[in-house]
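Novice: Next one to model:
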Amino acid sequence: MTQPVPPPKTRTNDPQRTRADIIEVATREFAEKGFAGARIDLIAEAMRTSKRMIYYYFGSKESLYLAVLEDAYGRIRQIESELQLDDLEPVEALRTLVAFTVDYQRANPDFIRLVMNENMLRGVFLAQSKSIQQRNATAIGAVQAVYQRGVTAGVFRPGIDAVDLHMSISALSFFNVANNHTFSLIFKCDLDSPQAIDARRANVVEMVLRYVGV
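Specialist: Below is the predicted model:
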């Protein structure tokens, strides 16, 4: 006897998941080709959907790019907020923050490429985002809190600006990814070996701690 065919399952409509999937694919496209070179049709093809669907959720290429930037900055700031730096002594808290920054940026080269591309655009899209500016303000607040606790405890020297300290940490971490290929070729060194990665992380942490130390 022929068994009855079960009715097809109804596809669940999850706009939030769809938006997240589009942003994930678009991140790779924008990071690889920059804003000018990225193509919405290739993003749609990778999503196995239509350009119309992309525009339905984001309206324009510009809006999608801005959403990608906001997501990229949001992820690093969210993880930073979960480090629980207030539970650590100042030196260990700063050590943890610096090591995290080094590791996160190395593990997320697309983030570095997006930042580089936005700098080439002179920050025109970033300037439109209140959320990115607010999230980065909290990052400075975290650095300031750790640093000030260290000054109060007598383990950090006074007079260092929190924005400058944050910039120094970012610069030392950023270079490892942004200049990886050119630096490796010019100086004939393997910056991607586990030993080189560990050594570079330790050196960056040490440089920052010596800079702020009494």
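
Novice: make it CA atoms for all contacts and neighbour counts henceforth
Specialist: Will do.

Novice: In which helix or strand does residue 30 reside?
Specialist: Under the criterion of DSSP states H and E, residue 30 resides in helix 15-37.

Novice: burial of residue 151, as a residue count?
Specialist: For residue 151, the number of neighbouring residues by other Cα atoms under 10 Å comes to 19.

Novice: Could you check which helix or strand contains it?
Specialist: Per DSSP H and E: residue 151 is located in helix 130-153.

Novice: Between helix 130-153 and whichever helix or strand comes after that helix, find me the angle.
Specialist: Following helix 130-153 in sequence order, the next helix or strand is helix 162-178 (DSSP H and E). With axes from the mean of the first three to the mean of the last three Cα atoms, to 10 degrees applied, the angle from helix 162-178 to helix 130-153 works out at 110 degrees.

Novice: For residue 199, give its distance to residue 206.
Specialist: 10 Å (Cα to Cα, to the nearest Å).

Novice: re earlier: show the secondary-structure elements that the helix holding residue 151 is packed against.
Specialist: When contacts are defined as 3 or more Cα pairs under 8 Å, 6 or more residues apart in numbering; DSSP states H and E, helix 130-153 sits against helix 61-81, helix 90-107, helix 162-178.

Novice: I'd like the ones you listed written out as JSON lines, with mean neighbour count and distance to residue 214 added.
Specialist: JSON lines is the format used below for the helices and strands packed on helix 130-153 (neighbours: other Cα atoms under 10 Å; distance: least, Cα to Cα, whole Å):
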{"stretch": "helix 61-81", "mean neighbour count": "18", "distance to residue 214": "26"}
{"stretch": "helix 90-107", "mean neighbour count": "19", "distance to residue 214": "12"}
{"stretch": "helix 162-178", "mean neighbour count": "18", "distance to residue 214": "15"}
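
Novice: let's see this one next to it:
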Amino acid sequence: MADLPDTRDDLVPRCAGTTAAKAPPNKRDTLRRITGAARREFAARGLADARVDDIAQAAGVTKQLVYHYFRSKEALFACVLDESSAQAMATLLEHELDHLAPREALRALLDNMLRPYHDGELRALAQEGIRYHESHTTPRNSFTGLAPQLKEKMRATLARGVASGDFRADVDADMLLAMAALATTSAYVNRYTVATLAGLDMADGADADTWRRFAVAFVLAAVERERGTLDPLTRAGR
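Specialist: Have a look, this model is predicted:
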């Protein structure tokens, strides 16, 4: 697995009241330090057990300054989630697929959906995020804002595959995208089920790679007009 570049301290929260572009450099640096420390604290302890005092100390600021920018611990957590989602989505969307054959383009899209979850902190935040969104009203955020572009990538890839005769013509692209996301990335936020039923530890690089190969082959098999044997649905994969 290729490592992701370490950009965790580069978060500039757009949800802190002032956009990064308008904020002076010293404020941008302060916001980066606060959200970077918050990301580490939330990933390590979860939302319930994270302490704003510890976040402030790690960021080298006062607790009062944290609350100056973020009205509550939950607001800070929502901001960290939004910025992490924005980074992951932006990275996913920047990958060009049109030069690839439809089948390989779909494989690349699925692989790139999984890639951010190589980051252990993101995996932990994703688990916390699911619990948070289930119990809070979620305002418009980076994920919802960028989702239409991701859906368009899937629609275009599927349409090219239908035109080339590689993919079935009776597949709903948006449903496929949702199912593909669940079939691939959900393993990282439901590690207990995967460990119990498949004996895979998603924190282990080799096991995570086994899951990636199987999950991608599973989605490909669902859309192929003629099922081949290029990607066997086994642990070994191709």
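
Novice: Dump the helices and strands packed on helix 130-153 of structure 1 to a markdown table, plus distance to residue 53 of structure 1.
Specialist: Listed next are those as a markdown table, based on distance: least, Cα to Cα, whole Å:
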| stretch | distance to residue 53 of structure 1 |
| --- | --- |
| helix 61-81 | 12 |
| helix 90-107 | 30 |
| helix 162-178 | 33 |
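
Novice: Identify whichever of those lies nearest to residue 115 of structure 1.
Specialist: Ranking these by their distance to residue 115 of structure 1 (criterion: Cα to Cα) puts helix 61-81 first, at 8.3 Å.

Novice: so how far does that closest one sit from its counterpart in structure 2?
Specialist: Here helix 61-81 of structure 1, set against structure 2 after superposition, deviates by a mean of 1.3 Å using mean Cα distance after the TM-score superposition for structure 1.

Novice: what range in structure 2 does that helix sit on?
Specialist: Under TM-score structural alignment, the alignment places helix 61-81 of structure 1 onto residues 73-93 of structure 2.

Novice: so how far is that stretch off the chain centroid?
Specialist: Distance of stretch 73-93 of structure 2 from its chain centroid, counting by Cα atoms, centre = their mean, to the nearest Å, is 9 Å.

Novice: Stretch 99-108 of structure 2 now?
Specialist: Distance, stretch centre to chain centre, for stretch 99-108 of structure 2: 20 Å (Cα atoms, centre = their mean).

Novice: Stretch 199-207 of structure 2 now?
Specialist: Per Cα atoms, centre = their mean, the centroid offset for stretch 199-207 of structure 2 relative to its chain is 18 Å.

Novice: now do stretch 76-96 of structure 2
Specialist: When distances are taken as Cα atoms, centre = their mean, stretch 76-96 of structure 2 is centred 7 Å away from the chain's centroid.

Novice: ditto for stretch 205-214 of structure 1
Specialist: Chain-centre distance of stretch 205-214 of structure 1: 24 Å, with Cα atoms, centre = their mean.

Novice: still on that earlier bit, next, the buried residues of the helix holding residue 151 of structure 1.
Specialist: 132, 135, 139-140, 142-151 (16 or more other Cα atoms under 10 Å).

Novice: Could you dump those into CSV and include distance to residue 111 of structure 1?
Specialist: What follows is these, written out as CSV (distance: Cα to Cα, whole Å):
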residue, distance to residue 111 of structure 1
132, 14
135, 15
139, 16
140, 19
142, 21
143, 21
144, 24
145, 25
146, 25
147, 26
148, 29
149, 30
150, 30
151, 32
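
Novice: that older thread, going by neighbour count, list what's buried in the helix holding residue 30 of structure 1.
Specialist: Burial within helix 15-37 of structure 1, assessed by neighbour count using 16+ other Cα under 10 Å, is assigned to 22, 23, 24, 25, 26, 27, 28, 29, 30, 31, 34, 35.

Novice: So what touches stretch 46-54 of structure 2?
Specialist: When contacts are taken as Cα atoms under 8 Å, 6 or more residues apart in numbering, the neighbours of stretch 46-54 of structure 2 outside the stretch itself are 41, 42, 62, 63, 66, 73, 74, 77, 124, 125, 128.

Novice: What residue in structure 1 is paired with residue 63 of structure 2?
Specialist: When structure 1 is aligned by TM-score structural alignment, the residue opposite residue 63 of structure 2 is residue 51.

Novice: count of neighbours near that match?
Specialist: Taking other Cα under 10 Å as the criterion, the count of residues near residue 51 of structure 1 is 16.

Novice: measure it to residue 166 of structure 1 for me?
Specialist: Counting by Cα to Cα, the gap between residue 51 of structure 1 and residue 166 of structure 1 amounts to 39 Å.

Novice: Please apply the same query to residue 47 of structure 1.
Specialist: With Cα to Cα as the criterion, residue 47 of structure 1 and residue 166 of structure 1 are 37 Å apart.

Novice: What lines up with residue 133 of structure 1 in structure 2?
Specialist: Using TM-score structural alignment, residue 133 of structure 1 sits opposite residue 144 in structure 2.

Novice: Report the buried residues of stretch 187-203 of structure 1.
Specialist: 191, 197, 200, 201.

Novice: where's the third one relative to residue 113 of structure 1, distance?
Specialist: Between residue 200 of structure 1 and residue 113 of structure 1 the computed distance is 20 Å (Cα to Cα).

Novice: ok, now the second one?
Specialist: When distance is defined by Cα to Cα, residue 197 of structure 1 is 19 Å away from residue 113 of structure 1.
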